[in-house]
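Undergrad: Predicted coordinates and the sequence they were generated for:
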Amino acid sequence: MNPVAVGNSQSKQQLRLNWPDGREQLLDHAELRRQCPCSQCRAFRLKGLAPLVDDRVRVIELNAQGYGLQLVFSDGHERGIYPWAYLAQLGLNTTPL
């Protein structure tokens, strides 16, 4: 399931996803960076290591990939493509509209 709208707030440091069922999901930029699904970041987490991410990191670019989003971060990291289903699972801050 793809969101019906995607927004990125630099000031609030949040990615906003609006889903077809009416849910609005807010995802923190730093947490998105910590949960990057690229092979390098996943391998790091599988070793039990916590990625060091500055809380001031921002998503500076969104690139649609059909099945998800490639996020480009202010720290230069751009390898992760976040499938829609993965983003939906990350959403702990989900509120009804």
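TA: Ah, there it is.

Undergrad: Going by C-alpha atoms from here, please, whenever you check contacts or count neighbours.
TA: Noted.

Undergrad: can you give me the helices in the chain?
TA: Defined through DSSP state H, the helices belonging to the chain, from first to last, are 29-34, 39-46, 84-90.

Undergrad: how many other residues sit next to the residue nearest to residue 85 when sequence neighbours are not counted?
TA: Ranked by Cα to Cα, 6 or more residues apart in numbering and with sequence neighbours excluded, the top spatial neighbour of residue 85 is residue 1, at 7.3 Å. As a burial measure, residue 1 scores 10 neighbours (other Cα atoms under 10 Å).

Undergrad: for comparison:
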Amino acid sequence: MGGSGNVSDAPEPLELRAPRGARVMEIDWGDGHAGIYPHELLRGYCPCAHCQGHEGPIRFVEGGNLDLEDIQQVGNYAVRLVWGDGHQTGIYSYRFLRELCACSSCVGGDPKKRSFLATIEPV
């Protein structure tokens, strides 16, 4: 999934929000960007070895609980998302999160992402 902009220079998030029951996480980035992350997108692209295996490109894996219970800081580069079924082995780097952004400006320039997002339930 390629996003717009240079994700290698992704700024740090200023605030992360995931209101209970909302099925979406929001990130306010240091450069003023407001990112939107549907839980289905985050869970489906969980970067852990259990979900993705040990090699090859990251892929969307269907299934899993979509209730986001907690967001835990991992160093100064990532967060761990804790899901309602106890799954918590995925460490989402800020760079990866910026690339996954589903806001209209990020999705608009990426036909693959736009096509994928059309298949998931609205948030």
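TA: That came in fine, so what should we check first? Please read these numbers as outputs of a predicted model, since none were measured by experiment.

Undergrad: what TM-score comes out when they're superposed?
TA: Laid over one another, the chains give 0.81 as their TM-score (TM-score structural alignment, normalised by the length of the first structure), with 94 aligned residues with a Cα RMSD of 2.5 Å.

Undergrad: Was I right to think the residue nearest to residue 85 of the first structure contacts residue 87?
TA: No. Because the distance of 10.9 Å does not satisfy Cα atoms under 8 Å, residue 1 of the first structure is recorded as not touching residue 87.

Undergrad: which stretches of the first structure form strands?
TA: Under the criterion DSSP state E, strands of the first structure are mapped to 5-9, 14-18, 23-28, 59-64, 68-73, 81-83, 94-96.

Undergrad: And those: which comes nearest residue 37 of the first structure?
TA: Ranking the strands of the first structure by proximity to residue 37 of the first structure (Cα to Cα) places strand 81-83 first, at 6.5 Å.

Undergrad: residues in contact with that closest one?
TA: Where contact means Cα atoms under 8 Å, 6 or more residues apart in numbering, the residues beyond strand 81-83 of the first structure that reach it are 36-38, 65, 67-71.

Undergrad: Now with 6 Å, please.
TA: By Cα atoms under 6 Å, 6 or more residues apart in numbering, the residues outside strand 81-83 of the first structure that reach it are 67-70.

Undergrad: mean shift between it and the second structure?
TA: On the superposed models, the aligned residues of the second structure are on average 0.4 Å from strand 81-83 of the first structure, with distances taken as mean Cα distance after the TM-score superposition for the first structure.

Undergrad: For the residue nearest the centre of the second structure, give its distance to residue 80 of the second structure.
TA: Centroid-nearest residue in the second structure, with Cα atoms, centre = their mean: residue 42, separated by 4.0 Å. Using Cα to Cα, to the nearest Å, residue 42 of the second structure is found at 11 Å from residue 80 of the second structure.
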